[in-house]
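Asker: Here is a sequence together with a model predicted from it:
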Amino acid sequence: MEALESALGYTFRDPQLLTMALTHGSVGYEAQRTQADNQRLEFLGDAVLQLTLSELLYQRLPQADEGALTKLRAQVVSAKALAAMAKRLHLGRFLIMGRGEESNGGRQRESSLADAMEAVTGALYLDGGLLAVQSFIKRLFQSELEALLLNPCDQNPKGQLQELIQAVGPTPPHYRILQESGPDHDKFFQASVLWMGGVLGTGTGRSKKEAEVAAARAALATASLKEQLKSLGDLNYKATRIPITDCEQTGHNCPQP
């Protein structure tokens, strides 16, 4: 386990705790016998992660209220976020699992990686205490926490973009998947957000939803977004009006200018 301990930045005094944290439930299921796995450590690690990240967010975002802090914590400890952390540590290659689970892509499965991430945190807590966990979490989640500090309100980019567009016109934006690549267990998507014939932003992600959110976030990051929306709205308004001269030529009842 030296390679994994190096990635974790921590050496276990009781290596059996780390081994248990990496043992998937499929091992006992396939062997049809009782086998210690990582489910209990997963339960403990979830609570430790919640506590540690709650304290970090509380200290670093003194102006955020309870609702905002709860949403931020949920974002950081979501299954998708934890699975991404596990992939960063290459945790999948160290998992101990049944052959059937492995052959079905278990080492890359998001739920298995997220569970293992929680279990490793629980094992680290039992072996080194809360201080060891805090050091580990601060280091591992550093970029995510810094992003939240820079833009703590960026919780719903698609909703924020929708609100901006509604201030210009009633037509909602729509999202288009531009590209899909990779195997079934590790898909990669590229999406764009469009409004009134114009592309407002593009983004990528491991799911269609994640790519759409990234596209909306990219649109919001455009410095001239409001001017762009107004320009597209004005062009659309002019395109849908029937000029007076054309009305007269076609015999239509012309609207008042």
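Answerer: Thanks, I have it.

Asker: switch to C-alpha atoms for all contacts and neighbour counts from now on
Answerer: Noted.

Asker: and the strand or helix carrying Ser6, which residues are buried?
Answerer: Per DSSP states H and E: Ser6 is located in helix 2-8. Residues Leu4, Leu8 are the ones in helix 2-8 that count as buried (16 or more other C-alpha atoms under 10 Å).

Asker: Show me the contact partners of it.
Answerer: Helix 2-8 is contacted by residues Thr11, Phe12, Leu89, Leu91, Phe94, Phe136 when judged by C-alpha atoms under 8 Å, 6 or more residues apart in numbering.

Asker: Just give me the neighbour total for the last one.
Answerer: Close neighbours of Phe136, defined as other C-alpha atoms under 10 Å, add up to 17.

Asker: Isn't it up against Val48?
Answerer: No - Phe136 lies out of contact with Val48 (C-alpha atoms under 8 Å); the separation is 11.8 Å.

Asker: Contacts only, for Asp37.
Answerer: By C-alpha under 8 Å, 6+ apart, the contact list for Asp37 reads Met20, Ala21, Leu22, Thr23, His24, Gly25, Val27, Gly28.

Asker: That one should be in a strand, yeah?
Answerer: No - under DSSP: H, G, I helix; E, B strand; the rest coil, Asp37 falls outside any strand and is assigned coil.

Asker: if you skip the residues just before and after it, what's nearest to it?
Answerer: Nearest residue to Asp37 in three dimensions, chain neighbours excluded: Thr23, at 4.8 Å (C-alpha to C-alpha, 6 or more residues apart in numbering).

Asker: Use this one as the comparison:
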Amino acid sequence: MSQTGLARLIGYDFIQPSLFVQALTHRSHSGLNNERLEFLGDGMLNFIIANQLYLRYPKLSEGDLSRLRAQLVKEATLSSIAKGLNLGDALLLGEGELKSAGWRRPSVLADALEAIIGAVFLDGGFAAAEALVIRLYASLFEQIDPKSIGKDPKSLLQEYLQGRKLELPEYNVLEITGEAHDQAFRVACVIPKLNIQTFGEGTSRRIAEQASAEKAYEIAVKGSIK
């Protein structure tokens, strides 16, 4: 996907296109990269998500709001959103990152998405950045279940299956890529009885398992069991 195509998907037309290019530039590609924009976008994202949760859930405690925000701004969530946009196809990566498939590494995708939020803030102001985050998170806001706050995806999936007397899922490591200090794991979550197999990626086996469990849980709840 071209950067123009990605801009259409996120629904924002940059006044300063150079900011958008910088947001998509990994440090392996150029000295003028997205690290500072990612720092800015991270702060913007945390505030915007916190404000949205405060407005949408007036009865939740501070602790529950904090836990819910943590779920929404974590690497796995950000990389999932980025993959939905095919953001990796528009990244500018150095030769090493290209050889190690850096365009699909969760940490690289998450950082780039935060950098885009930072770039939109610099280009169009707070209202533009807020509107972007609300668009990106629209479906996630609809799926929020306050009862699940504080429980990780693997625990939720386990409770769901145990409540229906089904066997627990199997987690299989399919691939490990990258250098020892910056590895990416790809894990499959398999539930034979429900004919479910999902995949998750992360910078550790645990993160990848949680990502695959989250997808499996959503599928199971939405329709596999009535």
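Answerer: Thanks, I have the structure now. Keep in mind that what you see is a predicted model, and the values were worked out from it rather than measured.

Asker: quick one: the helix holding Ser6 of structure 1 to structure 2 mean distance?
Answerer: When structure 2 is overlaid, helix 2-8 of structure 1 sits 1.5 Å from its aligned residues on average, using mean C-alpha distance after the TM-score superposition for structure 1.

Asker: which stretch of helix or strand covers the most centrally placed residue in structure 2?
Answerer: The centroid of structure 2 falls nearest to Leu78 when counting by C-alpha atoms, centre = their mean (2.0 Å). Leu78 of structure 2 belongs to helix 75-84 when assigned by DSSP H and E.

Asker: hang on, the earlier thing: how about the contacts of Asp37 of structure 1, which pair is most distant?
Answerer: Taking C-alpha to C-alpha, the two most distant members of the contacts of Asp37 of structure 1 are Ala21 and Gly28; they sit 14.1 Å apart.

Asker: which of these two has more neighbours?
Answerer: Neighbours per residue (other C-alpha under 10 Å) separate Ala21 of structure 1 from Gly28, with Ala21 holding more: 29 against 16.

Asker: Give the equivalent position in structure 2 for the more buried one.
Answerer: Structural alignment (TM-score structural alignment) places Ala21 of structure 1 against Ala23 in structure 2.

Asker: tell me the contacts of its match?
Answerer: Contacts of Ala23 of structure 2 by C-alpha under 8 Å, 6+ apart are Asn33, Asn34, Leu37, Glu38, Ala112, Ala115, Ile116, Ala119.

Asker: Residue in structure 1 paired with the fifth one?
Answerer: Ala112 of structure 2 maps onto Ala116 in structure 1, with residues paired by TM-score structural alignment.

Asker: Distance-wise, check Leu57 of structure 1 relative to Pro152 of structure 1.
Answerer: Leu57 of structure 1 is 10 Å from Pro152 of structure 1, where distance means C-alpha to C-alpha, to the nearest Å.

Asker: Give me the distance between the counterpart of Leu98 of structure 2 in structure 1 and Ser192 of structure 1.
Answerer: Under the alignment by TM-score structural alignment, Leu98 of structure 2 pairs with Glu102 in structure 1. Using C-alpha to C-alpha, Glu102 of structure 1 is found at 35 Å from Ser192 of structure 1.

Asker: circling back: quick check, nearest of the contacts of Ala23 of structure 2 to Ala211 of structure 2?
Answerer: If you rank the contacts of Ala23 of structure 2 by distance to Ala211 of structure 2 using C-alpha to C-alpha, Ala112 comes first, at 18.8 Å.

Asker: Can you report how many residues lie near the closest one?
Answerer: Counted with other C-alpha under 10 Å, Ala112 of structure 2 comes out at 29.

Asker: and what of the one 4 residues further on?
Answerer: Counted with other C-alpha under 10 Å, the burial measure for Ile116 of structure 2 works out to 27 neighbours.
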